[in-house]
Structure formats: C-alpha cells, structure tokens
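Asker: my questions are about this predicted structure, shown below with the sequence.
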Amino acid sequence: MLRKRSILSLLMALVAIVLVSCGGGNENTAPPTYSSEQVEQIQQALPPVKQARQRLTQLEPLLQKEKWSDAYSLLHGPLGGLRREMSYVTRNLLPTDQEKAREYAKALFEDIEKIDAAVEAEVASRALQSYDRALNDFDQYLSLIPEPKPEENS
C-alpha cells in the first residue's frame, strides 16, 4: 500500500510538472492598442504640431534665398513652442511608440539647432542639409501618430 502511494505521488508530481511546463504564459496576447479616447486625446493635441510641420516648410525658400533674418525669426517664433507640443503628444502614445517618438523628436531638434547655427553663420548649404534631415525626422515622428478610426454606422 505504501509503495502504491509513493508511485501515485510520483505520478501526480510528474503530471503537475508537465502541466506547468507546457502551460506557459499566454504568448498569443494581442499587442497593446490605442483606445478611442486615447486617439481622441492625441488628435486634440496634434494641430499645433501639424501647424509647426507646415511652418517648417516655409523655411526652405528663406534658406535658398539666404533671407537669414526671416529664417531666424521663423525658427525662434512659430517653431519656438514645438518642443512642448511634441512632448505632450509623445506622452500620450503607447510606451513602444513613445521611445521611437522621443528618438525622432530628439533628432528633429538637433537638426533645428544645426539649421539655427547655419543661419547664424549664413551658410545656406549646411542649413538646407539640416532642413532636409529635419523634415525627414518630423515625418517619421508623425508616422507614429495613430489615426482616428472611421466611425461605423449601425
């Protein structure tokens, strides 16, 4: 009888071990997604960022025509609050998107600083190169922003 209990206990332990090891975690969980409220909040904070992107395109002709004073005014005026606006939008993104957004934003502001330095030095070629990189970084940042889902009519 004692031998049967030992074998039964050993068998139960093996079954438990197999069940625990095969059970594992739920690896098929869906990646986190944005709720409609999150998307709405991001979309409400986005207009100043999109306006800044549009304003940035106004910089290219100023750099090409070497209108340094106007370029300086644009960089320090309408684009002056961009860092704050982008920071607010970034905080509302999913954690995985936040990391990428911070990288793109950091690169964008480094490019803007290089544009500013080139404007102060009045070197159009350097300013235009940094401008192209800034537009690319800005577009990469904006590609991370979730679009609102079209509402279904029931």
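Answerer: Cool, got the structure. Residues are numbered from 1 along each chain as shown.
Asker: from here on, just use CA atoms for contacts and neighbour counts.
Answerer: Noted.
Asker: now find how far off-centre the lengthiest helix in the chain is within its chain.
Answerer: If you go by DSSP state H, the chain has its longest helix at helix 95-121. Relative to the chain's own centre, helix 95-121 is displaced by 12 Å; criterion: Cα atoms, centre = their mean, to the nearest Å.
Asker: okay, one more to line up with it:
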Amino acid sequence: MSHFLKGFFAGLFSLLLSFGVWAGCWSQPVFAASAQSTQLIEQNQSNESLQAGTPSSYSSAQLKNLKKSADAVNALRNRLESFQPAIEKRNWAEVHTGVAGLLPDLRQKMTSVTDQLALQDRLLARAIATEVFIHLERIDEADEVYDYQAAETNYLQAVQDFDAFLGLIPTS
C-alpha cells in the first residue's frame, strides 16, 4: 500500500509541477500587477502638471464623503507607522499581528475611497492600492522567515505608495 501512495504522490507532484503550481506561479499575477501599477503611477506623474489646472468634478456632498473616507484611510496609515519600530526590533510576532489586523480594514477602506473617485482617477487608485496590499503581504512573508531587509524595504515602499494613494484624493 505504501508503494501505491508513494506513486500517487509522485504523480501528483509532477502534475502540480507541470502546471507551475509548485514552481511559484501563484506569485506571477502579483508581479504582473506590480509592473502594471508601476507603469500607471509613472504615467500619472507625467500627467500631473496637465491635471493641476483642471476644475473639480466633485460636488460638495461628494467631497464631504471623500473626506470622511479619506480620514478613515489616513487613520490606517497611522497604524501602518507602528510597524517600523516592530520591524526595527525584529519583533516578528508583532509585525505579523499588525499586518493581519490592518490588511482587511485597509482593503475595505481603500476600495471604498477608490469607488468614490472620478473615473479617470479610479484605475490609478486601484493600482496604487494593489501595490500597498502587495507590500503588506510581502512584509508578512518576510516576518515568517525573519528577513529584516525585505520587511524594511516593503514597509518603506508601502508608506510611499500609501502617500501616493492619499495624494489622489481631492480636497476641494
């Protein structure tokens, strides 16, 4: 019977390997989204000077709702800042707990803000939000293997992308 199981698992492993599952294909879409997001961010930066003079297309009620949602996202941005001391101290349990607690709230709040943005800003906001999520997931992966450098790098990139996201939210 053990010979049968050994053959079964060997066959299953080769099947998974042939589909790329074991080789890490699950991370492929992350890298694709990351490259696409980076391209959108760069395009937006080159177009910022053109958009600076355009009048607001938001009503006062929409701006009020956006401000309320942005305040909630900004509060989560402040929670993100608490990760840096934990990363510096290499307190991986605290880092993991922080990411696990922040990520669900952050996904919901950033999606809510993104859905309220004008159509021309929505795609970029989604791309930047995706970048923030990717960096947080990579921080969590880094804490599992005690990789200080990866955790610190992704923390800094998450903060930078978070600020870019907040910069898309109109104030007037």
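Answerer: Here it is on my side, so go on. All figures in this text were calculated on a predicted structure; none of them were measured in a lab.
Asker: work out the TM-score between the chains.
Answerer: Scored by TM-score structural alignment, normalised by the length of the first structure, the superposition of the two chains gives a TM-score of 0.73; 119 aligned residues with a Cα RMSD of 1.4 Å.
Asker: on that earlier part again, equivalent range in the second structure for the longest helix of the first structure?
Answerer: Mapped onto the second structure using TM-score structural alignment, helix 95-121 of the first structure covers residues 119-145.
Asker: stretch 51-71 of the first structure too?
Answerer: Under TM-score structural alignment, the match for stretch 51-71 of the first structure is residues 75-95.
Asker: now that stretch, how far from the centre of its chain.
Answerer: 16 Å.
Asker: neighbouring contacts of it?
Answerer: Identification of contacts with stretch 75-95 of the second structure by Cα atoms under 8 Å, 6 or more residues apart in numbering yields 98, 102, 105-106, 140, 143-144, 146, 148, 151-152, 155, 159, 162.
Asker: the same query, at a cut-off of 10 Å, please.
Answerer: Stretch 75-95 of the second structure is contacted by residues 70-71, 73-74, 96-103, 105-106, 109-110, 136, 139-140, 142-149, 151-152, 155-156, 158-159, 162-163, 166 when judged by Cα atoms under 10 Å, 6 or more residues apart in numbering.
Asker: ditto for stretch 104-112 of the second structure
Answerer: Contacts for stretch 104-112 of the second structure (Cα under 10 Å, 6+ apart): 66, 69-77, 80, 99, 103, 114-115, 122, 125-126, 128-130, 132-133, 162, 165-166.
Asker: one more: stretch 89-98 of the first structure?
Answerer: 32-34, 38-39, 41-46, 49, 84, 87, 99-105, 141, 144-146.
Asker: at 6 Å instead, please
Answerer: residue 42 (Cα atoms under 6 Å, 6 or more residues apart in numbering).
Asker: buried sites along that stretch?
Answerer: Judged by neighbour count using 16 or more other Cα atoms under 10 Å, the buried positions of stretch 89-98 of the first structure are 89-90, 92-94, 97-98.
Asker: likewise for stretch 143-155 of the second structure?
Answerer: Taking 16+ other Cα under 10 Å as the criterion, stretch 143-155 of the second structure shows 143, 146-148, 150-152, 154-155 as buried.
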